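Student: got a structure for you, letters missing:
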């Protein structure tokens, strides 16, 4: 019988033992199966590639990459054993001697220089992923470590540890760490680099060679000393490694092809598909539809066009100003220059000194350039969109000390003053066969402005919208020979006018679109009805919200992005099929398994084009068995519209494109009120491209910046290179069309007519349409140009009349 004085302590002890037993029992049930620990989830960054296979961008919050134990160099394993668990091969999950040694080291040094947890315990802690310091968690670690020791081999435990451990900077696993800090594979690492990596798991932030190189080196050298003491390395290797400098550098993705706007579009598509977190962890390999040649030419053409505008309108001054620049060290200047947005071929410069004759400009890295008067005085000061200041006679009246400027090389290789263009612009090209986006340039440079004007800038399309309204007219039974009225008319309080203030009278629809007559299309819209027209225009992908329910619809008074406009013009280019613009072609996971392959609906190429012998019927980037796209437009209407839009180039507002020397080009210029937007939308049957220029804040571009100048110049520049090796495309004339001779003046069918039109067979006797406009000859200098020949008909002798100067303008 237990005496009373001992009863209470024994009861307490018994309760404690029972409590411990309950705790152990509960923990036993909560411990994961060892097999679950063996599953190392690969977590790799998102990588975006061109259609040609070049890396465009890499995005990701962390890197996790597994390797087999046999692929890990022995010296690397030994470095970790020396740093974390030198008795690893001797203990069974818990190292009592190691714990005692760690405690003694703490007492001697006053800080933890070596850990008490074994590698199996660290694996267990990594699994639980919780920082709480409780008895239950510690016991769980110990029990799981012991279970691993009875189930797994030592090599399996090491492999598990080296693949799961965190190395800082979002790198998990030794392979990912080697890539991030040294851009190397494991077998390429040197001994000091191995020791440096082995020092990271204990304190990934404090021992990080990027954040604190000195502290990281101390940790590395301590590990090298341990390796020597344990016999893992000899004196020679130890000495050479010990004196090695810290060489770690943050990993930079080896981008092989720069296309920031396209890469960002693909990134956004992955976030939408997989979610904001998973998109960056699954190691997705995304192959886009971007063609490297076309993208290069798109960027080049857009930059040339924007820079040309820049030169026409003057210098806006420095992009920044530094006070007391003379007191700044080279290191401070280098840091400042490095922080400025990188813009291709336009390096940053800081003006150190400037006087009447020269200026000294610092470019970074100790490099300076001297600018003389002839290198700066071409940059006349911007006054407003229509005026520049006079040319200066002193350098310091153009640039001043402390100015942050940009330089560029001229044709002779000399550096001259410039600026990043203040105007915005976009150029997008897509395949009309399947909607694959082949090139997209959303601004001068992505790092300078990440706003993608090709996809996100909703602007008034101006006269580039007129072809859709004329297509609606053809759909109602009118023909290219139908007369339209380019005459003055009021619509309530609105009194629209042509940009030149002149009127051409009654003219054929073909002439009206080539000359881009505002009153002609407004009067035609009035005859057709706004509701009918808006309903018809949905065939081109526009919603009712995009189109105003008023007469401004005829002049592009709604809204459109350049990409949206390109998709709409694809309907003309491919014979009437509606295709969906897309930039993602394939998605693979980290193991190369196919997750997605685009199979976009495709237009029927053989229905529309005369193909060469042996040429593939479908030319899209998708699978060969992709479904046929929906045909939203009668191919005969597409044929007529293409013919009329070719006249815009041969005899209309886009004559500048004739220098390309191609007969298969069609398109339309567009300029909005006060030249706030300059557009050109054009195509040939295998490629659609849209160019736009405008101020992001919608200020006017200035006089002369019309669709036929600013935007068309970029488009022609792009197409000249894009179509360099592309044969002339020949369109098949759809069935159900008959040749009809019509009068150039009246549009009526006439055996002696000077204009040859192909008319839908059901309308061959009704060339003027269901509600004909009465022909009335115009007189005076603003008279009709009906006598001018059609592109598709022969020239005849006729009195020459002056055609008014054309400028598309939205009122």
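Tutor: Nice, thanks for sending it over. Everything quoted here is computed from the prediction, not taken from an experiment. Numbers count the residues shown, from 1 in each chain.

Student: Only C-alpha atoms from now on, for both contacts and neighbour counts.
Tutor: Noted.

Student: after the host helix or strand of residue 738 comes which helix or strand?
Tutor: Assigning secondary structure by DSSP states H and E places residue 738 in strand 737-742. If you walk from strand 737-742 toward the C-terminus, the next helix or strand you reach (DSSP H and E) is strand 755-760.

Student: second one coming, line it up with the first:
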């Protein structure tokens, strides 16, 4: 029993008796606090930096006006004078005011595009996080992205839709402008602008116009299923088109109905009833549209516009909802004149409404395509076959300056008076003979005479001397590349378009510089950015070659035996070449003597180059031939158009460059490359002329071989025909039928098909060598 006097043990005394030990370390906690502090600091700094960057970008955001919000997002096309010639989509928009927009449609749009529309301030952080989560988990109905409906309106109103413009800067500016729009306009106004602006497929803008286009009704007359259909289309209007893609249209419509039910704006029963309705119910076959561009103007510029849109597509622009301003090189006066020449009877007597034309006009000094016609009597078809850029018809003898005589001057220094042989010729390695249009031989003549009379044998012999390799290199410098190896027969016919040929001849006109032809000079996107385009010239040949070819081709038009005298314009300095492509021998008995499949004329001044093709789309159909007298039509089209163009431009002659020397030969001023006068005889008399065209070939052999069959292209017929080597080219005014140009020599008998940005390569059909080539 303890005594009360004994001292009691206390906690203090017990602790006092304990020996002090080491303290537990607290570094872990301090380290954690430091890491947490740094982490928070980084977040704060990041937010501050992000806010700073956001406001920095926001300062440079474009201005947004009520006009921009309410205007259509169509692509406008301007001519060279800045006048609107077409508005893609604008012609198909009927504006509807907010009071006339059905409330059910508004609910469908909000449920589809922005469920929190009435709660957000133009941007929605919750929506952005939700969209990101849905993208990761795949839980979204496919209805909600990160952008609010207001942001989508801003995007459609002021920004480019190009993928290259989807930058952080633009997203920041888009968000900033969305905040401003939400602040300045009511939700009803924003919905009104959006419903009227969105692209709805088939060139239609706005849901009111879409209702008329797809259902032939006003918005107020549509049922629930139809409203849901329209509400779901803006995301992918082409794919959700109920006319062409009903399967995908139904899937999209049903998603909209489910979203509406989920948002409790309709019942599940209503959604299921609407889902049971076919998407084709109520869809009309005849679509009502209005036109902001007159029908006549549309016809006049149809081919040109089609090529403009192709050029824009190649550059990566979206013409359906890009809101672009596209400035072109179109000379509307020249375009209208060309259209009237080929579509009225005031200038040329056309044999029938099916007789066709394809033509391109190029400025030789910069490559600008100033006018283009893709056909005549085409009816109300929009963006139909553009024959100005087709490459499935032989250019016949218009190929001679490009592939034969041009390279001969450039690489072999031929003078204009070079002696060339017009004597019997058999394609090397074959028994196939080549003939001139008259099936006679003139013996030894000058290159000048061979060109202006468009004789085939001297042209092919010249190409043989030049060689296919060098000739192909020369053509490449003029913008022409081919899928297959060229052959000797291509020397009297290439598969190229009038656009390509006009641009190539333009190089002769300007002294040897090739400019790739182009139609679009400037594009202004919705965000105000301007993108300018031009063609950089490349030296394709010496100025001597260009001048000497031009001087020889003047005689095509002016010489009494020239093949292109129907293109003559009094007092105008011009040059050019004819071309006619005759029928194969096995078809010759089905058409009159002298009839051809195609007739060309390509000519130029120092200011314009014009290439014209004429013929029929189905050249082997009964009656679809170009008669001997009709081969002048291409020249006459050129003549009337060039007369118009010459009236508004200077008329100046070409002057010989210092690299060219003039000399007199047989009372004719001839030229040679300075320092290369040539060693050949300048005799022009024909001592070996013979009408016995079956004589043997006197030319030296060549490394090129050829089969008796040749593949040529014709997308219009899609049938095979066999052509033999006989051609016609009359020395009368214009006619020089000719042929074929296409059979390949070499093991592979198929003609080369040209590829270019402006045209697609043609399908092949079999033909035999058509002799000569041209007019």
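Tutor: On my side now, so go ahead. Model, not experiment: these values are computed from the prediction.

Student: Would you pull the TM-score for this pair?
Tutor: Taking TM-score structural alignment, normalised by the length of structure 2 as the basis, the two superposed chains have a TM-score of 0.56; 510 aligned residues with a C-alpha RMSD of 5.2 Å.

Student: rewinding a little: how about the strand holding residue 738 of structure 1, which residues are buried there?
Tutor: Using 16 or more other C-alpha atoms under 10 Å as the test for burial, strand 737-742 of structure 1 gives 737, 740-742.

Student: Now for residue 83 of structure 2, how many residues are close by?
Tutor: Residue 83 of structure 2 has 13 neighbours, counted by other C-alpha atoms under 10 Å.

Student: That one maps to what in structure 1?
Tutor: In structure 1, the residue matched to residue 83 of structure 2 (TM-score structural alignment) is residue 54.

Student: Pretty sure its match sits against residue 256.
Tutor: Yes - if you go by C-alpha atoms under 8 Å, residue 54 of structure 1 and residue 256 touch, sitting 5.5 Å apart.

Student: Please work out how many residues are found near residue 591 of structure 1.
Tutor: Per other C-alpha under 10 Å, the neighbour tally for residue 591 of structure 1 reads 11.

Student: The stretch 51-200 of structure 2: strands as residue ranges?
Tutor: Remark: strands assigned in the stretch 51-200 of structure 2 by DSSP state E, counting those that start in this stretch are 75-78, 84-88.

Student: To residue 408 of structure 2, which of the ones you listed lies closest?
Tutor: Nearest to residue 408 of structure 2 among these is strand 75-78; the distance by C-alpha to C-alpha comes to 42.6 Å.

Student: Next, the mean deviation of that closest one compared to structure 1.
Tutor: Taking mean C-alpha distance after the TM-score superposition for structure 1, the mean distance separating strand 75-78 of structure 2 from the aligned residues in structure 1 is 2.1 Å.

Student: what distance separates that strand from the centre of its chain?
Tutor: Centre-to-centre, strand 75-78 of structure 2 and its host chain are 16 Å apart (C-alpha atoms, centre = their mean, to the nearest Å).

Student: again, but for stretch 665-676 of structure 2
Tutor: How far stretch 665-676 of structure 2 lies from its chain's middle: 43 Å, per C-alpha atoms, centre = their mean.

Student: Over to stretch 42-62 of structure 1?
Tutor: 13 Å.

Student: just the strands in the stretch 251-400 of structure 2 please.
Tutor: 325-328, 356-362, 369-373.

Student: Make a markdown table out of those and add mean neighbour count and distance to residue 380 of structure 2.
Tutor: Listed next are those as a markdown table, based on neighbours: other C-alpha atoms under 10 Å; distance: least, C-alpha to C-alpha, whole Å:
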| stretch | mean neighbour count | distance to residue 380 of structure 2 |
| --- | --- | --- |
| strand 325-328 | 25 | 23 |
| strand 356-362 | 29 | 16 |
| strand 369-373 | 28 | 15 |
